[in-house]
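**Student:** structural data only, the sequence is not supplied:
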């Protein structure tokens, strides 16, 4: 199923996927075999011996002495109700830890998505203007180079040049707009590359279509032909790639947050994994998955709005 009906089907399936993600997160402690009581004991009493009575008290406090189905049902209901619980390590509400981290990650991801779309779509249009020209070959070469360089490999190079060599930008932290420059520069190339490639191929193909030839024959200006008859029809494919890559960029954002010591969702979850702080890991995974689903849904809606044929298919 394609077109508007396919988009609507994906939107309808998204809530089912969200529920399955929550279920997997709930089952995480059972799948990993983590002894929650020992984790909490180590966090609260670093030098304490694993006294059976103390461990039993912690298990009762966490509800781990309940039967497995009851534990799963209680945790599943809590997560679905928006209550991620408290951290096993710090004792703070998980929402107080994940909320600010999510805002940082969303800001980075949205900034990278907007910049990558502008750069990628413009680069694709420029390359398609004269296929086979020096400029087209140069842009295609950059596309191939950056498609082979992952974010976590590009980030240290940028730090070496702009932070260590030129002393122009900070190398780590999150205390002002200047701290976002290198993380965004690390993320944008890999996101812009597929958009540039797809835009170029779409526009080169559209230039040969009858409507483009007819528009030139009617004497329409080249700027109008490119803006209305070429660039606009190429938007749905570019938007689809943008949202698909932005949803997948959550993992790339995690690597960037670790490299640049940014207090985002990815680095928070990484630290929670190291500390075996399962409630924080559960909440982080659920929030990341829901964010990816939301980005995908927004992309589907944008694609539906940008393509009249898809809107007609959705109404029928």
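**Tutor:** Right, received. Where do you want to start? No experiment lies behind these values; they were computed from the predicted model shown.
**Student:** going forward, measure contacts and count neighbours with C-alpha atoms only.
**Tutor:** OK.
**Student:** which strands and helices sit next to the helix or strand residue 152 falls within?
**Tutor:** Using DSSP states H and E, residue 152 sits within helix 151-158. If you count contacts as 3 or more Cα pairs under 8 Å, 6 or more residues apart in numbering; DSSP states H and E, helix 151-158 packs onto helix 181-207, helix 235-259.
**Student:** which of the residues in the helix or strand just after the last one are buried?
**Tutor:** I take that to be helix 235-259. Downstream of helix 235-259, the first helix or strand assigned by DSSP H and E is helix 265-275. Residues of helix 265-275 classed as buried by neighbour count (16 or more other Cα atoms under 10 Å): 265-270, 272, 275.
**Student:** buried stuff in the next helix or strand after helix 265-275?
**Tutor:** Sequence order places helix 278-306 as the next helix or strand after helix 265-275, per DSSP H and E. By neighbour count on 16+ other Cα under 10 Å, the buried set for helix 278-306 is 278-304, 306.
**Student:** can you check stretch 20-27 too?
**Tutor:** Applying 16+ other Cα under 10 Å to stretch 20-27 flags 21-23, 25-27 as buried.
**Student:** what is the nearest of these to residue 207?
**Tutor:** residue 21 (43.7 Å; Cα to Cα).
**Student:** residue 26 versus the closest residue to that closest one other than its chain neighbours, what's the distance?
**Tutor:** Excluding its sequence neighbours, the residue lying closest to residue 21 (Cα to Cα, 6 or more residues apart in numbering) is residue 286, at 6.4 Å. Using Cα to Cα, to the nearest Å, residue 286 is found at 10 Å from residue 26.
**Student:** what of residue 107?
**Tutor:** Here residue 107 is placed at a distance of 27 Å from residue 26 (Cα to Cα).
**Student:** same question, residue 39
**Tutor:** Computed as Cα to Cα, the residue 39 to residue 26 distance reads 17 Å.
**Student:** isn't residue 182 right up against residue 157?
**Tutor:** No - using Cα atoms under 8 Å, residue 182 is not in contact with residue 157; the gap is 10.1 Å.
**Student:** neighbour count for these two, which is higher?
**Tutor:** residue 182 (22 against 13; other Cα atoms under 10 Å).
**Student:** contacts only, for the more buried one.
**Tutor:** 155, 158-159, 169, 171 (Cα atoms under 8 Å, 6 or more residues apart in numbering).
**Student:** again with residue 270
**Tutor:** If a contact means Cα under 8 Å, 6+ apart, then residue 270 has no contacts.
**Student:** likewise residue 135?
**Tutor:** So residue 135 contacts 126-127 (Cα under 8 Å, 6+ apart).
**Student:** what angle do helix 151-158 and the one helix or strand it maps to make with each other?
**Tutor:** Applying DSSP H and E as the criterion places residue 135 in helix 134-147. Orientation note: helix 134-147 sits at an angle of 110 degrees relative to helix 151-158 (axes from the mean of the first three to the mean of the last three Cα atoms, to 10 degrees).
**Student:** distance from the chain centre to helix 134-147, please.
**Tutor:** Chain-centre distance of helix 134-147: 25 Å, with Cα atoms, centre = their mean, to the nearest Å.
**Student:** put this next to the previous one:
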């Protein structure tokens, strides 16, 4: 143990004439992560935008003057001091519905990705580490899922299961795991050849301990990067399903079913407050998540030392 400590300390110290080696000993690796992340100005703006949207969604009852289902005496009126974003054709305050709809979109994005990442990570770890016929079965099931057009599969399953917030989260989560599984499997195939993994096997560690304590921590970065794009895609999928009437159903507000009210040419041309705010928020949210994902990819890439 003493030899290991001396070796670790010696390896952690920067050699003369070489670049500084960041270590976890003094927390400098975390500082380096934030320094490199802050260089991506669009990602920083994306973090700020997402924080504002999430904060408004959490504090919605304290921000809005109306409940999202409250019908006022104003029907289809434009923006005013009483209703900053106007009212819809039923008389509901658009600002209240927009803020409460952010809860739905964020819940779908985070919930669906959490489910798909959990399923895909476990299957990818088992498939890549065990190999053999187990790997063959898991990968053939993955190929079957990925052989179907993704959006068509979602539409078919949604029409069978039925609309609703919980159903949409489960559908998107259960159908979104193949990409994560293939990503994790590829990383495991290379990581399990490392000396520290072979040493764990020689020492007699159980497979769950090797997978979740030694291999998984070195696979978190690509999973995290993949998850950011997955959240953006899930938000877009929910909006599309709600727009088609297969997602979140009124009177529960979502950005997708708010856009559904703008299917007529009259609304598009003369009542832009009904579709422009939810459309802009979808664009801002998806772009912010994508910017953050790009920044994480560059920041966590060990080959990028800039």
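**Tutor:** Cool, the structure landed. Since we're looking at a predicted model, the values are computed, not measured.
**Student:** now do the buried residues in the helix holding residue 135 of the first structure.
**Tutor:** 135-136, 139-140, 143, 146.
**Student:** for those, which one is nearest residue 237 of the first structure?
**Tutor:** Comparing these against residue 237 of the first structure with Cα to Cα places residue 143 closest, at 17.3 Å.
**Student:** quick one: that closest one from residue 296 of the first structure, how far?
**Tutor:** Taking Cα to Cα, one finds residue 143 of the first structure at 24 Å from residue 296 of the first structure.
**Student:** what lines up with residue 225 of the second structure in the first structure?
**Tutor:** Using TM-score structural alignment, the partner of residue 225 of the second structure in the first structure is residue 240.
**Student:** how about residue 243 of the second structure, what does it touch?
**Tutor:** Counting by Cα under 8 Å, 6+ apart, residue 243 of the second structure touches 256-260.
**Student:** pick out whichever of these sits closest to residue 208 of the second structure.
**Tutor:** Of all these, residue 208 of the second structure sits closest to residue 256, with 41.4 Å by Cα to Cα.
**Student:** show me what the longest helix anywhere in the second structure is packed against.
**Tutor:** For the second structure, the longest helix by residue count, based on DSSP state H, is helix 94-130. If contacts are counted by 3+ Cα pairs under 8 Å, 6+ apart, helix 94-130 of the second structure sits against helix 41-58, helix 60-63, helix 132-147, helix 165-175, helix 177-191, helix 220-243, helix 255-259.
**Student:** could I get these as TSV with distance to residue 76 of the second structure?
**Tutor:** What follows is those, written out as TSV (distance: least, Cα to Cα, whole Å):
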stretch	distance to residue 76 of the second structure
helix 41-58	24
helix 60-63	22
helix 132-147	44
helix 165-175	26
helix 177-191	42
helix 220-243	19
helix 255-259	13
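**Student:** winner for burial among those?
**Tutor:** Among those, helix 255-259 has the highest mean neighbour count (mean count of other Cα atoms under 10 Å), at a mean of 26.
**Student:** how close does that helix sit to the first structure?
**Tutor:** Aligned to the first structure and superposed, helix 255-259 of the second structure gives a mean residue distance of 1.4 Å (mean Cα distance after the TM-score superposition for the first structure).
**Student:** so which bit of the first structure is that helix matched to?
**Tutor:** Taking TM-score structural alignment, helix 255-259 of the second structure hits residues 265-269 over in the first structure.
**Student:** which residues touch the matching stretch?
**Tutor:** Under Cα under 8 Å, 6+ apart, the answer for stretch 265-269 of the first structure is 98, 101-102, 104-105, 250-251, 253-255, 257-258, 261, 280-281, 284-285, 288.
**Student:** do stretch 162-179 of the second structure as well
**Tutor:** 104, 108-109, 111-117, 119-120, 142-143, 145-146, 154, 157-158, 161, 234, 238, 245-249.
**Student:** show me which of those residues are buried.
**Tutor:** For these, a neighbour count by 16+ other Cα under 10 Å gives the buried set as 104, 108-109, 111-117, 119-120, 142, 145-146, 154, 157-158, 234, 238, 245-249.
**Student:** how about the contacts made by the residue positioned nearest the centre of the first structure?
**Tutor:** Nearest residue to the geometric centre of the first structure (Cα atoms, centre = their mean): residue 250, 3.0 Å. By Cα under 8 Å, 6+ apart, the residues touching residue 250 of the first structure are 109, 266, 288, 292.
**Student:** out of everything not next to it in sequence, what's closest to the last one?
**Tutor:** Closest residue to residue 292 of the first structure apart from its sequence neighbours, by Cα to Cα, 6+ apart: residue 247 at 4.4 Å.
**Student:** before we move on, the earlier item: now the helix holding residue 152 of the first structure, how far from the centre of its chain.
**Tutor:** Worked out by Cα atoms, centre = their mean, helix 151-158 of the first structure lies 18 Å from the chain centre.
**Student:** and the angle from that helix to helix 181-207?
**Tutor:** Using the same axes, to 10 degrees: helix 151-158 of the first structure against helix 181-207 is 120 degrees.
**Student:** and helix 151-158 of the first structure against the second structure, how far off on average?
**Tutor:** Compared with the second structure after the fit, helix 151-158 of the first structure shows a mean deviation of 3.4 Å (mean Cα distance after the TM-score superposition for the first structure).
**Student:** contacts for stretch 226-233 of the second structure, please.
**Tutor:** Contacts for stretch 226-233 of the second structure (Cα under 8 Å, 6+ apart): 109-110, 112-113, 117, 180, 285-286, 289-290, 292-293.
**Student:** how big's the offset between that stretch and the first structure?
**Tutor:** With mean Cα distance after the TM-score superposition for the first structure, stretch 226-233 of the second structure averages 1.3 Å from its match.
**Student:** for stretch 277-290 of the second structure, same thing?
**Tutor:** Per aligned residue, stretch 277-290 of the second structure averages 2.9 Å (mean Cα distance after the TM-score superposition for the first structure).
**Student:** tally of neighbours for residue 74 of the first structure?
**Tutor:** Residue 74 of the first structure has 13 nearby residues by other Cα under 10 Å.
**Student:** what's the helix or strand for it?
**Tutor:** Taking DSSP H and E as the criterion, residue 74 of the first structure maps to helix 68-80.
**Student:** in the second structure, point out the residues matching that helix.
**Tutor:** Under the criterion TM-score structural alignment, helix 68-80 of the first structure matches nothing in the second structure.
**Student:** picking up where we left off before, rebuild the contacts of residue 182 of the first structure as a markdown table, extending it with distance to residue 78 of the first structure.
**Tutor:** Shown next, in a markdown table, are the contacts of residue 182 of the first structure (distance: Cα to Cα, whole Å):
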| residue | distance to residue 78 of the first structure |
| --- | --- |
| 155 | 38 |
| 158 | 43 |
| 159 | 42 |
| 169 | 43 |
| 171 | 39 |
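**Student:** mind picking the two most distant members of the residues you listed?
**Tutor:** Greatest spatial distance in the contacts of residue 182 of the first structure: 155 and 169, 12.8 Å, computed using Cα to Cα.
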